[in-house]
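J.: This is the structure alone, sequence omitted:
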């Protein structure tokens, strides 16, 4: 288990940050999607709203591993995670929908992922190194 740094939490929460999620497809190949918004309900958990994630959902059911890649400018991070469950908690869904509303989407379910490791993939002296 790993924790997200305050700098990374801020980057994840910013609406102008690029965010993608990769899962492992049935044939073992990566399957990557754009994430409209991510939240950080705990320092070791990332949450994403379930919006049109049919293929991704099948992948997660078969193999709970996922990678989130977030970047903005020279800052980039790979966040290795494991799916830990769904949430329909009203407060969590409402918070997720605050971000999704801005892009004309909404959800009734939030997927949660436990952070296992974080790697710096940006332009820095620690590029490629595990930082958490």
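T.: Arrived safely, thanks for sending. All values reported here derive from a predicted model rather than from experimental measurement.
J.: contacts and neighbour counts: CA atoms only from here.
T.: Will do.
J.: In this protein, what residue spans correspond to strands?
T.: Using DSSP state E, the strands of the chain run over 18-24, 30-34, 38-42, 45-49, 65-72, 75-87, 110-120.
J.: Put this next to the previous one:
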């Protein structure tokens, strides 16, 4: 009895490990890719340090957007589902929107308002497309 229980436990454990093995490897690969994206993000932010004012803000927001978009793609590939890809598309649209809004900050008056309106319209179109 004890021997058959041990055999069953080994069989169950082996099947679980076999099932979890590839998933863990993919997650490890995704984690490594995210770490590389983080390193690129930090380097890009450092490159923005000599800049000042809105130019620096835009540079930093661009670095952040590139990181967020890379991370969204990595996570979507790791999950491998259509829903994950839609989520990534929505995250990338938000990153682009935040960057566009930061670029609008240097403008004044009607140009500023038009810039923000365009950024919002592009973002809304991208969000709708991401849901499909």
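T.: That came in fine, so what should we check first? Nothing here was measured: the structure is a model prediction, and the numbers come from that model.
J.: TM-score of the superposition?
T.: Both chains were compared after superposition, and using TM-score structural alignment, normalised by the length of the first structure their TM-score is 0.21; 58 aligned residues with a CA RMSD of 5.4 Å.
J.: Any chance of TSV for the strands of the first structure, columns distance to residue 8 of the first structure?
T.: Shown next, in TSV, are the strands of the first structure (distance: least, CA to CA, whole Å):
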stretch	distance to residue 8 of the first structure
strand 18-24	12
strand 30-34	18
strand 38-42	10
strand 45-49	11
strand 65-72	9
strand 75-87	8
strand 110-120	10
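J.: quick one, which of these is nearest to residue 101 of the first structure?
T.: With CA to CA as the measure, strand 45-49 is the member of these nearest residue 101 of the first structure (11.4 Å).
J.: picking that back up, residue 100 of the first structure: which of the strands of the first structure is closest?
T.: Nearest of the strands of the first structure (CA to CA): strand 45-49, 8.2 Å.
J.: That closest one to strand 18-24, inter-axis angle?
T.: Interaxial angle, strand 45-49 of the first structure versus strand 18-24 (axes from the mean of the first three to the mean of the last three CA atoms, to 10 degrees): 90 degrees.
J.: Let me know the angle separating strand 45-49 of the first structure from strand 38-42.
T.: Going by the same axes, to 10 degrees, strand 45-49 of the first structure makes 140 degrees with strand 38-42.
J.: Strand 45-49 of the first structure vs strand 75-87, what angle?
T.: Taking the same axes, to 10 degrees, one finds strand 45-49 of the first structure and strand 75-87 inclined to each other by 70 degrees.
J.: so what does strand 45-49 of the first structure touch, helix or strand wise?
T.: The contact analysis (3 or more CA pairs under 8 Å, 6 or more residues apart in numbering; DSSP states H and E) places strand 45-49 of the first structure against strand 38-42, helix 90-101, strand 110-120.
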